[in-house]
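Enquirer: starting from these lines, generate the structure:
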Amino acid sequence: MPATKIFSDIFNLSEYNSNQEKMMEIIQNRSERFLRLRDVMDMTTLCRSSIYNLIKAGDFPKNVTVMGKRKAWLESEIEDWMMEKIEQSEQ
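Expert: This next block holds a predicted model:
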């Protein structure tokens, strides 16, 4: 069941619109930060090999070079990937 249907069933339309506006504000105001592999693993509950296998398959955000050999992921890209997974599970 799509999230919009769930929300419309639980809240009246004006409350839903208010909540949707609050979510958009939160998303637009988020600040960007780098995440280390351990942080990504903690956020997604995936192990190291699963993350790299998903990257290789094109199903997970690629890391970026911060400096030298130091790699990191953008927090917003990991959050977006997680939201995609949540939306897919609701369909």
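
Enquirer: going by C-alpha atoms from here, please, whenever you check contacts or count neighbours.
Expert: Noted.

Enquirer: residues contacting Ile26?
Expert: Ile26 is in contact with no residue at all, counting by C-alpha atoms under 8 Å, 6 or more residues apart in numbering.

Enquirer: what helix or strand does it sit in?
Expert: Using DSSP states H and E, Ile26 falls within helix 13-29.

Enquirer: got it, and Asp59?
Expert: Here Asp59 is assigned to no helix or strand, by DSSP H and E.

Enquirer: before we compare anything, build this one as well:
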Amino acid sequence: MAVLEFWGLRRVMETTGVSKSELYRLMRAGQFPQSRPYLHSPKRRFWLSSDIQSWQMMQVNKGDIQELTQPGSDFDGLLNL
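Expert: Okay, here's the model as predicted:
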């Protein structure tokens, strides 16, 4: 069973390689997991590690699909058979 962790902004930025301003832009656009408030300290926020890891996997999968559909890719050649 995977361990669920609460990650702060710094950890999210280090893990994803995405800057603070880009994270917030992506959240506003609905393209990145939303942060959550702590129950007894609502001004402090965190992300669930599982949400971030799922987002990362989606980025990898999107990249694979985009690479495969570029002109000249092996997949592109298969389409022309």
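
Enquirer: now the TM-score, please.
Expert: Overlay of the two chains. TM-score (TM-score structural alignment, normalised by the length of structure 2): 0.76; 63 aligned residues with a C-alpha RMSD of 0.6 Å.

Enquirer: please, where are all the strands along structure 1?
Expert: Ranges of strands within structure 1 are 34-35, 64-67, 70-74, based on DSSP state E.

Enquirer: and the second one, what does it pack against?
Expert: The one in question is strand 64-67 of structure 1. On a contact count with 3 or more C-alpha pairs under 8 Å, 6 or more residues apart in numbering; DSSP states H and E, strand 64-67 of structure 1 meets strand 70-74.

Enquirer: what span of structure 2 lines up against the strand it packs on?
Expert: Aligned by TM-score structural alignment, strand 70-74 of structure 1 corresponds to residues 44-48 of structure 2.

Enquirer: distance from that stretch to structure 1 after superposition?
Expert: Compared with structure 1 after fitting, stretch 44-48 of structure 2 has a mean deviation of 0.4 Å; criterion: mean C-alpha distance after the TM-score superposition for structure 1.

Enquirer: gap between the spatially most central residue of structure 2 and Gln34 of structure 2?
Expert: Of all residues in structure 2, the one closest to the mean position by C-alpha atoms, centre = their mean is Trp55, 3.0 Å from it. Using C-alpha to C-alpha, to the nearest Å, Trp55 of structure 2 is found at 11 Å from Gln34 of structure 2.

Enquirer: one more: Arg45 of structure 2?
Expert: Counting by C-alpha to C-alpha, the gap from Arg45 of structure 2 to Gln34 of structure 2 is 10 Å.

Enquirer: repeat for Leu9 of structure 2
Expert: For Leu9 of structure 2 relative to Gln34 of structure 2 (C-alpha to C-alpha), the value is 11 Å.
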